[in-house]
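K.L.:
Quick one: sequence and predicted model below, then my questions.
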Amino acid sequence: MEKNKISIYISRSKENEDLPLPKYATEGSSGMDVVAAEECVLQPGEWKAVGTGLFMEIPSGYECQVRPRSGLALRDGVTVLNAPGTVDSDYRGEVKVILINHGKQPFKISRGDRIAQLVFAKVEKAELHLKEELTATVRGSGGFGSTGK
């Protein structure tokens, strides 16, 4: 196995054997394009979980992030609603992509259309410790927009 590569085991349902497996579009791509295994139409403002027909075995300590495709977002206003979506290492069900149409026109998804990107990332587990008072910072409790434009 090459440096910076992990092994992901993948399977697909029998009725989707004709669909391409996720793949990187270019050598420098961070995400693998994944395609829809079903057809549907998203009306403006509507969202749906679109099946991919894929099932994955992700190594412990990793996740699969489901991210939007920039072309769909720019051209059609279609994006991943819970971006990035997460596929956990212990999940074995079908990978689905929650898409939303923020555009003004209905958006047709055909079987085999590229609908999202899959990015595999290492996950660090946190150990939480209750503390009476947290360390002070210059920002403090300043929230959204508190650091300026």
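P.N.:
On my side now, so go ahead.

K.L.:
Please count neighbours and contacts with C-alpha atoms only from this point.
P.N.:
Will do.

K.L.:
And the residue nearest the centre of this structure?
P.N.:
When the chain is reduced to its mean C-alpha position, the closest residue under CA atoms, centre = their mean turns out to be residue 66, at 0.7 Å.

K.L.:
isn't that residue right next to residue 115, touching?
P.N.:
No: between residue 66 and residue 115 there is no contact under CA atoms under 8 Å: 9.9 Å.

K.L.:
Can you report how many residues lie near residue 79?
P.N.:
25 (other CA atoms under 10 Å).

K.L.:
that older thread, what sits in contact with each of residue 66 and residue 115?
P.N.:
residue 97 (CA atoms under 8 Å, 6 or more residues apart in numbering).

K.L.:
thinking again about what came up before, ok, now how distant is the residue nearest to the centre of the chain from residue 16?
P.N.:
Distance from residue 66 to residue 16, counting by CA to CA, to the nearest Å: 20 Å.

K.L.:
want to compare, so here's the second one:
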Amino acid sequence: MIELRVLLLPHGADLSPPAYETEGAAGLDLRAAVDKDAPILIPPGGRALVPTGLSLQLPKGFEGQVRPRSGLALRHGVTVLNTPGTVDSDYRGEVKVLLVNFGTEPFSVERGARIAQLVVAAVEHAVVVTHDALDASGRGKGGFGSTGW
């Protein structure tokens, strides 16, 4: 277990902090910290940056991956546009979620709604070494679809 420090911002202080909904859940649910009287309406094909009302302090060597919630995608066609979004360990600003509505109906983001999940993952830094050539591989330069469908 690692410690994830969470700062509840004034506009999110009354919301539940991120939580695992089940013992085996990989992600902590993130909630919308929108004004109760002014939900965000995302039209079909539209997108919105939704505040969560919290800031994080992840341990060095870890990142927070902001991922979609499968139920929103299935029922409404709403997902995280830049999935997974990355929260770096040195970022201290508010976590916001970029939602997109691929559904056919407008989607209303209400205060406290679970809008995404945060997976905390270890990150390795690489030492970049330039070379004149790379080792051969079975795949070679084959790109998109080169290994079959």
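P.N.:
Happy to help now that I have it. Bear in mind the structure is a predicted one, so any value in this text is a computation, not a measurement.

K.L.:
on that earlier part again, what's near enough to touch the residue mapped onto the residue nearest to the centre of structure 1 from structure 2?
P.N.:
Applying TM-score structural alignment, one finds that residue 66 of structure 1 aligns to residue 66 in structure 2. Residues near residue 66 of structure 2 by CA under 8 Å, 6+ apart: 80, 83-87, 97, 116-119.

K.L.:
Just these: which are in strands?
P.N.:
80, 85-87, 97, 116-119 (DSSP state E).

K.L.:
With distance to residue 137 of structure 2 and neighbour count as extra columns, can I get those in CSV?
P.N.:
Output for those, formatted as CSV (distance: CA to CA, whole Å; neighbours: other CA atoms under 10 Å):
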residue, distance to residue 137 of structure 2, neighbour count
80, 34, 24
85, 31, 18
86, 30, 17
87, 33, 23
97, 39, 26
116, 38, 26
117, 36, 26
118, 35, 24
119, 32, 19
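
K.L.:
what's next to stretch 29-39 of structure 1, contact-wise?
P.N.:
Looking at stretch 29-39 of structure 1 with CA under 8 Å, 6+ apart, the contacting residues turn out to be 16, 19-25, 50-53, 108-120.

K.L.:
Quick check: buried residues in it?
P.N.:
Neighbour-count burial for stretch 29-39 of structure 1 flags 31-37 (criterion: 16 or more other CA atoms under 10 Å).

K.L.:
I'd like these as TSV, with secondary structure and distance to residue 70 of structure 1 appended.
P.N.:
Below are the buried residues of stretch 29-39 of structure 1 laid out as TSV (DSSP: H, G, I helix; E, B strand; the rest coil; distance: CA to CA, whole Å):
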residue	secondary structure	distance to residue 70 of structure 1
31	coil	12
32	strand	13
33	strand	11
34	strand	13
35	strand	15
36	coil	16
37	coil	20
